[in-house]
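Trainee: Below: sequence and its predicted model.
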Amino acid sequence: MALSPELLNELRRFDTPTVANALDLVRGTRSAEGFSRLPLVAADPGAAPLVGYARCAKIRALTPPEEDAAVIRERRLAYYRYVADSPADSLMVIEDEDGEEAVGAYWGEVNTCLHKRLGVDGVLTNGVIRDLDDLEPDFTVLGGRVGPSHAYVRVTAVDVPVRVFGLDIAPGDLIHADKHGAVRLTSDEAQTLPEAIATIIGAEQELLDSARVPGFDFDALLEAWEAFEKRRV
């Protein structure tokens, strides 16, 4: 079920840790699944969160390709066709199959411009990013590391499930991601998130307000914490 633009814009107002906390409340339990586990690099730490539907592909760059150049070109064009066919509120999720040995930057000035113009909002990738001063404005780039070269980078698979930063993502999955990491959620969960977010923020603010009162001590902490625990999971 596609979510309304208004709801997606509302979710973009909040960082991913807040959404992760609110998801615990929505689900009624905590979990060690459904979110990224490895650190990432935000090209612009102040960028708004990426919130939308995953368009997935895989790349690699460490070694020279063994396929014919025509095959690689055709797959590249199929990839761009896939990007151009993206529905509104889409983001790219790109797995670099070289993993910890990733060396080739697919994301820089050129590809951020092309993808922005083709209609997607940003990218979440465990691969290499570059051209930090020349990336397309209002295109969020969350990468695995920064590097200077594209090496032998090429697309290896399009519209397939991927794994980035320890998180499994399938095409069409709803994602919320920012400089802290990414979470995967369902449309039903997203519908109830605004109320849960308000509850979480209110509970945390009450605890912080109590802590900032002059004379705050352990007894005051116990009282404030008891009230706080009643409003979270």
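Mentor: Arrived safely.

Trainee: From now on I want contacts and neighbour counts done on CA atoms only, so please keep to that.
Mentor: Noted.

Trainee: which residues of the chain fall in strands?
Mentor: 41-42, 50-60, 90-96, 105-107, 122-125, 128-129, 140-143, 145-146, 154-158, 162-164, 167-169, 174-178, 181-185 (DSSP state E).

Trainee: Make a markdown table out of the ones you listed and add mean neighbour count.
Mentor: Conversion of these to a markdown table gives the following (neighbours: other CA atoms under 10 Å):
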| stretch | mean neighbour count |
| --- | --- |
| strand 41-42 | 22 |
| strand 50-60 | 26 |
| strand 90-96 | 27 |
| strand 105-107 | 25 |
| strand 122-125 | 26 |
| strand 128-129 | 26 |
| strand 140-143 | 28 |
| strand 145-146 | 20 |
| strand 154-158 | 20 |
| strand 162-164 | 23 |
| strand 167-169 | 19 |
| strand 174-178 | 24 |
| strand 181-185 | 23 |
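
Trainee: Check it against this one:
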Amino acid sequence: MRDKRLEELKKFDTPTIANVVATYPEKEYCLGLYNPWYGKWYTNKDLKCMYPELGRTVGYAVTCTYGLPDNHFNTLKFADVLRAADKMKKPVVLVVKQNFPEEIKQINGLLGGNMMTALKSVGVVGVITDGPSRDIDEVRPLGMQYMLTGVTAGHGKFALQSINTAVEVCGMAVAPGEIIHMDENGAVKFPSEYVDEVIIRAEKLQAIEIKRQKLMRKTDEVEEIIKIMSGVYD
């Protein structure tokens, strides 16, 4: 069953969600859930949004880790990822850690059209991974967000190492079941128990910023603009 509150979160861009979650802990609209600089709660510049035209994507995190084949551990398969996504609340954002040697990671087109199509069928609306993937044109019609570090055409043999364990991708540490909010600015995470409060505070912040920017557009007087902006970055 889909959580309709996550549709409410799509009214706001990802920077607004970031502001509410942790960016300005001294502000009344901010929950202060993480240290703004060191909390590992949002992604860094390495992550690229493949389909900015899709707008905001929100979902419950399912995580997995892929690496090179290991003869001593080969019990997990992609089918297990599909089962995990199927069991999670909907919609789902799949967060994939690529645990490969760097020279392999740079040329690993891990997720492609077949995997993404299967994932969509079990409720996944987007994928985040800290490496490249492929089949950009094939995946585009699916309407799923693809957040990658780049693209590459091929890959060798890889294997699933874990499902629904804590992972870190592009500077963001994610646990299964957390909320992921992402758009062309990157991705932000927060615990699912804060969904309602994040929506309330994001609405307040959005109203403040709409009013502030409207006032600034009505004047070219620098002192008036400074007055309007007073307190924003103090």
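Mentor: Great, that's in hand. Remember, predicted model here, so these are calculated numbers, not experimental data.

Trainee: Superposed, what's their TM-score?
Mentor: Overlay of the two chains. TM-score (TM-score structural alignment, normalised by the length of structure 1): 0.83; 222 aligned residues with a CA RMSD of 2.6 Å.

Trainee: now the strands of structure 1 as a markdown table including distance to residue 204 of structure 1?
Mentor: Formatted as a markdown table, these follow (distance: least, CA to CA, whole Å):
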| stretch | distance to residue 204 of structure 1 |
| --- | --- |
| strand 41-42 | 26 |
| strand 50-60 | 23 |
| strand 90-96 | 31 |
| strand 105-107 | 37 |
| strand 122-125 | 29 |
| strand 128-129 | 35 |
| strand 140-143 | 28 |
| strand 145-146 | 33 |
| strand 154-158 | 42 |
| strand 162-164 | 30 |
| strand 167-169 | 27 |
| strand 174-178 | 21 |
| strand 181-185 | 21 |
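
Trainee: So which of those strands is nearest residue 27 of structure 1?
Mentor: strand 181-185 (10.5 Å; CA to CA).

Trainee: Number of residues surrounding the residue lying closest to residue 216 of structure 1 once chain neighbours are set aside?
Mentor: In space, and not counting its chain neighbours, residue 216 of structure 1 is closest to residue 210: 7.3 Å by CA to CA, 6 or more residues apart in numbering. By the criterion of other CA atoms under 10 Å, residue 210 of structure 1 has 18 neighbours.

Trainee: what about the strands of structure 1, which gets the closest to residue 79 of structure 1?
Mentor: Of all the strands of structure 1, strand 154-158 comes closest under CA to CA, at 6.0 Å.

Trainee: now the closest one and strand 90-96, what's the angle there?
Mentor: Counting by axes from the mean of the first three to the mean of the last three CA atoms, to 10 degrees, strand 154-158 of structure 1 lies at 120 degrees to strand 90-96.

Trainee: Residue 19 of structure 1 versus the most centrally placed residue in structure 1, what's the distance?
Mentor: Using CA atoms, centre = their mean, the residue of structure 1 that lies closest to the mean C-alpha position is residue 177, 2.7 Å off. Separation of residue 177 of structure 1 from residue 19 of structure 1 (CA to CA, to the nearest Å) stands at 9 Å.

Trainee: got it, and residue 151 of structure 1?
Mentor: The value you get for residue 151 of structure 1 to residue 19 of structure 1, if CA to CA is used, is 36 Å.
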